[in-house]
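> can't give you the sequence, but here's the structure:
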């Protein structure tokens, strides 16, 4: 049915008939569906005042009301074409080269109340309310809450640099969001007997690589992903050296291994399918085995170790063991690849390079399963 202000078209639906009202305005077609023809006509009549002005050339009250209808439709269209947070997380997961991207993605996917929201509509209040919910639901400490906030901030910083997102002029919702008070932190250290028990449990794991991975972590004090994402191209089996590149402190790091560790790596390489990764995914050699949490939890439980023990605590363990064995903070700093002794002193970390790893008395680690 043609009307001066637009077009009304009956549409058959499951529960009867609805009426589509359409109007062309500045070259753009606007439409809305109504239950009755009268409602559709009333909508078109309201839009008929678009562009109307008073004697002074100013928009009339009805013209302003009509423009609000158009603006709301435009905004809805923009929302429908703007990527959601979930879509942005998936893009971040597939394209980001951040070492911590895998952990960030896990944390970001817990913002359930925001996943379907257009990313350019997420404001500070939206973020804080959802972060409050996550903290309460998961019983998180303020320190852990800060890690979630950091993950969200990293996503928005990454999006801001992405060429496809510059048009949205995104504002990072974490800016000016207060951070929780960081606790002193609870660092666990395993005794030598506990380290042996853990390695024995790892040997019994359904994933054969868990033993060697944990052994190297305890031996070198390296960070989790520095070993889990190690490539064969960065392993010199003839000289027994691991080359850890792009480490957390920004520098490359070379680790001299004792002969036994080199022998284990040689045996492991022979036993595995061809892959670029030292620790390849069990079902896909093209991927690194970065997520071994299930196997870690079972081994930890089998070794009767604290439930709160993290893989990162193996780094603390290396440091504490070296301290007990008489190594200096400077030597431990070199082992942990820290930039300063202050960091070493604060966290008692240990990441080994040069001769500090090769010269350690680590025979006790070989007792597992012996």
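Looks like it arrived, so ask away. Given the structure is predicted, the values throughout are model-derived calculations rather than measurements.

> drop to CA atoms for contacts and neighbour counts, all remaining ones
Will do.

> next structured bit after the helix or strand that contains residue 62?
Here residue 62, judged by DSSP states H and E, is contained in helix 61-81. Following helix 61-81 in sequence order, the next helix or strand is helix 85-95 (DSSP H and E).

> buried stuff in stretch 207-215?
By neighbour count on 16 or more other C-alpha atoms under 10 Å, the buried set for stretch 207-215 is 209, 210, 211, 212, 213, 214, 215.

> one more structure, for comparison:
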């Protein structure tokens, strides 16, 4: 029930004090200069309390985005495999919109921030704006925080991110090594002064594993008898097993004989054995020596997938090899296996019209 009390101040002005009392709920009150607004507030508040919406709205007004991000970093990031890479993105949001309460964090406000972000210079290429994929990563980082605010903390009733469109991403890059490039690059890696480079590149090239999956691998994940590398926690959260081809398996067997005892990592850093080795410099030198241009480490994965497609792997098989839950991510390789798809089309046609002249 709502009660409205008319009040007159010393200067003669009138106000209306509203109190909403519902059994089992704390009393809610507010003052208005207009009786109409007082009645509207009373009706809306009473309905919101009965439907369980009011106190979530109140929580949204009580907490800022900066508080939500700090809680997310404290409670959620430690359990996320890529948590540390997400932290700088969260700090950007905290600095940009952290002063706003969650109630003030509307879809238009987020959209404006993302549009501004898209115009900022890229960290890697200051002469270019940020890539759509980078903007998408920032959007996802904030979406994760707001999702927790809704589901786990009940600081929000609905995430405003539901009304923020995802950036339109360009078609996925498919850069893979030609046979000649592959031979030159592997030779340059073999001749590198860094003993880890050749093994690491060959492992990535022959398994299609992501950089974090192969460079962060431990000996506990390796089964030399079964020739497998077991991935317990991948990007999409599913377990996956990588097959170790004979050349890689032989190199790992040799490496196992002289492995370090102060770390379980396959490729430990000499500076900090608890961290994987940093191969950026030797990798860059090997690319230069081999004369391979416009090629990134992740393109080793593209090379594996492209070679699999050109050797007859179907899209479901590619998805299984690469650890994708859907076929959409491997559609980019479909055009690389025309012979395989042509053979299927011929078999289907033969079944339908094979006996006709």
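That came through, no problem. Just so we're clear, the structure is a prediction, and the values are computed from it rather than from any experiment.

> save the buried residues of stretch 207-215 of the first structure as CSV, and put in secondary structure and distance to residue 245 of the first structure too.
Output for those, formatted as CSV (DSSP: H, G, I helix; E, B strand; the rest coil; distance: C-alpha to C-alpha, whole Å):
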residue, secondary structure, distance to residue 245 of the first structure
209, helix, 21
210, helix, 22
211, helix, 23
212, helix, 20
213, helix, 17
214, helix, 19
215, helix, 20
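
> and of those, the nearest to residue 144 of the first structure?
Set against residue 144 of the first structure, the nearest of these by C-alpha to C-alpha is residue 214 (24.3 Å).

> which ones are touching the aligned partner of that closest one in the second structure?
Superposed on the second structure with TM-score structural alignment, residue 214 of the first structure falls opposite residue 201. The contact partners of residue 201 of the second structure, by C-alpha atoms under 8 Å, 6 or more residues apart in numbering, come to 186, 189, 300.

> what's the closest of these to residue 65 of the second structure?
Comparing the contacts of residue 201 of the second structure against residue 65 of the second structure with C-alpha to C-alpha places residue 300 closest, at 39.1 Å.

> which one is the aligned residue in the first structure for that closest one nearest to, not counting chain neighbours?
Using TM-score structural alignment, the partner of residue 300 of the second structure in the first structure is residue 314. In space, and not counting its chain neighbours, residue 314 of the first structure is closest to residue 218: 5.7 Å by C-alpha to C-alpha, 6 or more residues apart in numbering.

> what lies in contact with the helix or strand containing residue 289 of the second structure?
Using DSSP H and E, residue 289 of the second structure falls within helix 280-290. By C-alpha under 8 Å, 6+ apart, the residues outside helix 280-290 of the second structure that reach it are 181, 184, 185, 187, 188, 189, 192, 193, 194, 197, 293, 295.

> wait, residue 155 of the second structure sits on residue 54?
No. Assessed by C-alpha atoms under 8 Å, residue 155 of the second structure is found out of contact with residue 54, at 11.2 Å.

> of the two, who's got more company?
Taking other C-alpha atoms under 10 Å, residue 155 of the second structure and residue 54 do not tie; residue 155 has more neighbours (26 against 17).

> residue 30 of the first structure belongs to a helix?
No. Counting by DSSP: H, G, I helix; E, B strand; the rest coil, residue 30 of the first structure is not part of a helix but strand.

> would you agree the residue nearest to residue 314 of the first structure falls within a helix?
Yes. Assessed by three-state DSSP, residue 218 of the first structure belongs to a helix.

> who's in contact with it?
Residues in contact with residue 218 of the first structure, defined by C-alpha under 8 Å, 6+ apart, are 195, 314, 315, 317, 318.

> residues near the last one, how many?
A count of nearby residues for residue 318 of the first structure, using other C-alpha under 10 Å, gives 30.
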